[in-house]
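[1] Below: sequence and its predicted model.
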Amino acid sequence: MGWKTLDDMDLNGKRVLVRVDINVPVADGKVTDDTRIQRITPTVRDILAAGGRPILLAHFGRPGGERKAELSLQQLVPALEAAFDCPVMFAADCVGAGAAAAAEALKEGEVLLLENTRFHAAETKNDADLAAGMAALGDIYCNDAFSAAHRAHASTEALARLLPACAGRLMQAELQALEAALAKPERPVTAVVGGAKVSTKLDLLSNLIEKVDHLVIGGGMANTFLLAQGHAIGSSLAEASLTDTASEILTKAKAAGCEIILPSDLVVARKFEANAPHEVLPADACPDDAMILDAGPASVTRIAEVFANSKTLIWNGPLGAFEMEPFDAATNAAALKAAELTRAGTLISVAGGGDTVAALNASGAAADFSYISTAGGAFLEWMEGKTLPGVAALEQ
């Protein structure tokens, strides 16, 4: 761990620039899901409790360097005040005289929210001058936006190098969970990788086969591997052009001592719709006019056995078409098994990615996982073994 936390900083009387992710859904000017706001609340409250004065930096939507009223962060002030239980001031820019005056006027027990960083085109260019303008507003930099840590932007990378820097509580939790899962995990380690396309997760698969003991592949991705093994997959979603790549991954995994687990039985249907007539067939018996929509019960039994013999689990992506009953069965059953083992204290379970979070929430298993990351792209890039600029900057 080469980065500092809030516990390592003297916050009393200091203005703390906190990079957060409050890119929340809004309808008619009101926040409809405040999950991301709730997740940064511990950081803000801890800074306030230590006598610090939090100044929030955040992006909202994709304004492309232009000021757009509908993407102003000002509309989030009521939701932030409700979550933090304190006054939240607002400045109409994230740099300049107005922002400086607001930062100077900030009182103990108050929070200042600066306007959307992406109203400046220089933000996404990691511009040094913009970062310097932000740095002038504070004494300490705290990054609590792991979800934006894979972007080298002015507020996530350049700014971190200009002030004493640390990780916020959410960033700290993300990094500790991921380090426990991949950097120094308890073995055996199992990874579940699902989703539609192999092409979007080639780097992930290549990295994982060198680091995990078992790799469960599900979803549309599994179909490409079944095709590579010579199995008919009917009209199933697959990437026929990547069968050679899939074969190479299987070969490399064997050489690395990583067992790849593909479905041994399948749930197939003729229509891609909820409750479509379906049947369970062996993995090599998909009819030409059918499509694979889930892994079968024998596959789930095997996955459960692997989980039971593992110490660490990393999960990214569903095992089937989890949005539709009954093709959510494999994902739900596997998730509930992981949750059961985690509750029992025999498994460390870390999951992340948009579809993954939705699937685990739908299964009812999410609350029992050791950690669930809402970071999406940053979570994926970390699993791919890539250096995240926002994290690397904290380690300087």
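    Here it is on my side, so go on.
[2] only C-alpha atoms for contact and neighbour calcs from this point on.
    Noted.
[3] Next one: Gln356 from Glu381, what distance?
    I think there's a mix-up here, since residue 356 is Thr and not Gln. Note on Thr356: its distance to Glu381, by CA to CA, to the nearest Å, is 15 Å.
[4] In terms of neighbours, single out the busier of the two.
    Thr356 (26 against 17; other CA atoms under 10 Å).
[5] hang on, isn't the more buried one packed against Thr331?
    No. Between Thr356 and Thr331 there is no contact under CA atoms under 8 Å: 9.5 Å.
[6] wait, isn't Ala335 in contact with Ser363?
    Yes. Between Ala335 and Ser363 there is a contact under CA under 8 Å: 6.9 Å.
[7] Of those two, give the one with the bigger neighbour count.
    Ala335 (26 against 18).
[8] That one: helix or strand, and which one exactly?
    For Ala335, the enclosing helix or strand under DSSP states H and E is helix 329-343.
[9] neighbours of Asn316, just the number please.
    24.
[10] how far away is it from Ile47?
    33 Å.
[11] Straight-line length of stretch 41-56, end to end?
    By CA to CA, one end of stretch 41-56 lies 12 Å from the other end.
[12] I meant to write stretch 342-354 there.
    For stretch 342-354, the end-to-end distance is 21 Å (CA to CA).
[13] in the stretch 201-350 of the chain, which spans are helices?
    Assigned by DSSP state H, counting those that start in this stretch, the stretch 201-350 of the chain shows helices spanning 202-208, 219-228, 243-256, 297-308, 329-343.
[14] Give the buried residues for whichever strand or helix holds Ala173.
    Using DSSP H and E, Ala173 sits in helix 169-178. Residues Arg169, Leu170, Met171, Gln172, Ala173, Glu174, Leu175, Ala177, Leu178 are the ones in helix 169-178 that count as buried (16 or more other CA atoms under 10 Å).
[15] nearest to Ser373, of the residues you listed?
    The closest of the buried residues of helix 169-178 to Ser373 turns out to be Glu174 (CA to CA; 6.7 Å).
[16] Okay, the closest one and Arg53: tell me how far apart.
    Counting by CA to CA, the gap from Glu174 to Arg53 is 24 Å.
[17] Equivalent analysis for Ala135, please.
    If you go by CA to CA, the gap between Ala135 and Arg53 works out to 14 Å.
[18] the more surrounded of these two?
    Arg53 (28 against 22).
[19] Any idea how many residues pack against Glu340?
    As a burial measure, Glu340 scores 17 neighbours (other CA under 10 Å).
[20] One more to weigh against that first structure:
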Amino acid sequence: MPAFNLRITRALAQRAEQGLTRTLLPHQGIAQGALHHHGQSFVHFSGNDYLGLANSAELVQAWQQGLGRWGAGSSASPLVTGFSDVHQRLIRELCDWLGYEDGVLFNSGFSANQATLFTLLEATDTLLQDKLNHASLMEAGMLGKAKMKRFKHNDTQHLTQLLTDDIANPFVVTEGVFSMDGDKAPLMDIATACQNRAWWMVDDAHGVGVHGPDGAGSCALAGVKPDILVVTFGKAFGLSGAVVLTRREVADYLTQFARHHVYSTAMPPAQAHALLHATHMIQTQQWRRDKLNELQHVYHDVFHFLPGYVATDTPIKPFIVGESERALRLARCLKERGYWLTAIRPPTVAQGKARLRITLTADHNPEQIIALAQELTRLFEEGI
């Protein structure tokens, strides 16, 4: 109908005018810190494969073993015949490792976050979210039944003020590590604020595998245990999917009522087998985290004097540029010089906060980081 055509045309034109058009760029593979695109190899600084597991021969072999044992797909939703013994073993392993009674598997972190908020919260509840929480959480808050309030980023004092208001059934949500700024939530302070006052949930997508003893994540590092912990497998695990870890009764409630779980085809059992192996790799291969730590020191040494540098103690290194067009220009120039970095622009980040989101992985080496800093320095000297 004309109304739909006009709406779509206007929206696309407006986005183009604002310089915010996003484009899919198909590549021919990523391995050992390199991305291959149109016959050219780039040093890759835009992924979330922090431990370098995605192309690990050991993990690839584990998935191949899973394919040989269980085939390619699960063939059904979990409550029909899609849930296998390897799914159950994966949940049990994650629970034993991270200290929870039970869990529910999802096909993405996005669906895990939305399913949890949509399912648990009613109109009589109040959802309190960090202002910079992931889009999946914010959208669930806006579309869900509960009344949503946002507290200032990592501001426990503001959260405490909201909790002392006359609000009904408060439910607090934060991330463990924030994906755009690379900073960590003050989890101990949040735990104290929520104690005997609110349920709380942590999405530790960027923390588990990287932080804490044996990679147990941000909560383990802070010595706290939220009521609900969301762990996604698309970052340090090198795969995809997610799990919501919680008390057994809450997990059963999600199993019964979370529509993203009930009505989605289950994760392939071969993938669950590979995830089980990735879980063991994360816990036993400390050298990957040690290397990441070494690379972060290198990054600081060569980047800290550049305008736009932001100090973080995570592999996420935001390099603030300011305007969207300049971020795009810098990313384009770096690609011409063999470095693949993605320009992050509004609405993902605030106006005037466009950036190059640099991420480090165990697949990088110090020389690549030093060379990237040198190229950026040259571009600044050229006035770009």
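    Perfect, thanks for sending it. Remember, predicted model here, so these are calculated numbers, not experimental data.
[21] Any idea what the TM-score is?
    Once superposed, the chains reach a TM-score of 0.31 (TM-score structural alignment, normalised by the length of the second structure), with 193 aligned residues with a CA RMSD of 6.8 Å.
[22] quick one on the thing from earlier: let's have the helices of the stretch 201-350 of the first structure in a markdown table, adding distance to Leu113 of the first structure.
    Below are those laid out as a markdown table (distance: least, CA to CA, whole Å):
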| stretch | distance to Leu113 of the first structure |
| --- | --- |
| helix 202-208 | 36 |
| helix 219-228 | 41 |
| helix 243-256 | 47 |
| helix 297-308 | 44 |
| helix 329-343 | 37 |
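[23] out of these, nearest to Ala91 of the first structure?
    Nearest to Ala91 of the first structure, of all these, is helix 202-208, at 40.5 Å by CA to CA.
[24] which strands and helices sit next to the closest one?
    Secondary-structure packing of helix 202-208 of the first structure (3 or more CA pairs under 8 Å, 6 or more residues apart in numbering; DSSP states H and E): helix 377-383.
[25] tell me which residues in the helix or strand just after the helix it packs on are buried?
    For helix 377-383 of the first structure, the following helix or strand on the C-terminal side (DSSP H and E) is helix 389-394. Within helix 389-394 of the first structure, the residues that count as buried by 16+ other CA under 10 Å are Pro389, Gly390, Val391, Ala393, Leu394.
[26] any chance of those in TSV, with distance to Asn143 of the first structure too?
    What follows is the buried residues of helix 389-394 of the first structure, written out as TSV (distance: CA to CA, whole Å):
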residue	distance to Asn143 of the first structure
Pro389	12
Gly390	8
Val391	9
Ala393	10
Leu394	8
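[27] quick check, nearest of the residues you listed to Leu215 of the first structure?
    Distances from Leu215 of the first structure to those, taken by CA to CA, are shortest for Val391, at 26.6 Å.
[28] Relative to Glu174 of the first structure, how far out is that closest one?
    For Val391 of the first structure relative to Glu174 of the first structure (CA to CA), the value is 11 Å.
[29] same check, this time on Ile40 of the first structure
    Applying CA to CA to Ile40 of the first structure and Glu174 of the first structure gives a distance of 12 Å.
[30] same thing with Ile260 of the first structure?
    Ile260 of the first structure is 27 Å from Glu174 of the first structure, where distance means CA to CA.
[31] can you check Thr342 of the first structure too?
    Plainly put, Thr342 of the first structure is 18 Å away from Glu174 of the first structure if you go by CA to CA.
[32] residue boundaries of the strands in the second structure?
    In the second structure, the strands defined using DSSP state E lie at 30-31, 34-37, 40-44, 102-106, 126-130, 147-151, 170-175, 199-203, 228-232, 242-246, 316-322, 339-340, 343-344, 354-359.
[33] How many residues are close by the residue nearest to Tyr299 of the second structure when sequence neighbours are not counted?
    Spatial nearest neighbour of Tyr299 of the second structure, excluding adjacent residues (CA to CA, 6 or more residues apart in numbering): Ile369 at 6.3 Å. Per other CA under 10 Å, the neighbour tally for Ile369 of the second structure reads 20.
[34] Pull out the buried positions in the top helix by length along the second structure.
    Ranked by residue count and defined by DSSP state H, the top helix of the second structure is helix 286-303. Across helix 286-303 of the second structure, burial judged by 16+ other CA under 10 Å covers Gln286, Arg288, Arg289, Lys291, Leu292, Asn293, Leu295, Gln296, Val298, Tyr299, His300, Phe303.
[35] What number of residues are in the vicinity of the nearest residue to Ile217 of the first structure once chain neighbours are set aside?
    In this structure, Ile217 of the first structure finds its nearest non-sequential neighbour in Val193, 5.1 Å apart by CA to CA, 6+ apart. Val193 of the first structure has 24 neighbours, counted by other CA under 10 Å.
[36] Okay, helices next: where are they in the stretch 151-300 of the second structure?
    Using DSSP H, counting those that start in this stretch, helices in the stretch 151-300 of the second structure cover 156-164, 187-194, 218-222, 248-257, 259-262, 269-284, 286-303.
[37] okay, those helices in a markdown table with distance to Asn113 of the second structure next?
    Below are these laid out as a markdown table (distance: least, CA to CA, whole Å):
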| stretch | distance to Asn113 of the second structure |
| --- | --- |
| helix 156-164 | 20 |
| helix 187-194 | 18 |
| helix 218-222 | 17 |
| helix 248-257 | 12 |
| helix 259-262 | 10 |
| helix 269-284 | 19 |
| helix 286-303 | 26 |
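[38] closest one to Val43 of the second structure among the ones you listed?
    Among these, helix 286-303 sits nearest to Val43 of the second structure (CA to CA), with 14.9 Å.
[39] so that closest one versus helix 269-284, what angle?
    Calculated by axes from the mean of the first three to the mean of the last three CA atoms, to 10 degrees, helix 286-303 of the second structure forms an angle of 70 degrees with helix 269-284.
[40] residue contacts, Val298 of the second structure?
    Listed by CA atoms under 8 Å, 6 or more residues apart in numbering, the contact set of Val298 of the second structure reads Pro366, Ile369, Ile370.
[41] rerun that using 7 Å as the cut-off
    Counting by CA atoms under 7 Å, 6 or more residues apart in numbering, Val298 of the second structure makes contact with Pro366.
[42] Quick check: the gap between it and Leu6 of the second structure.
    Counting by CA to CA, the gap from Val298 of the second structure to Leu6 of the second structure is 51 Å.
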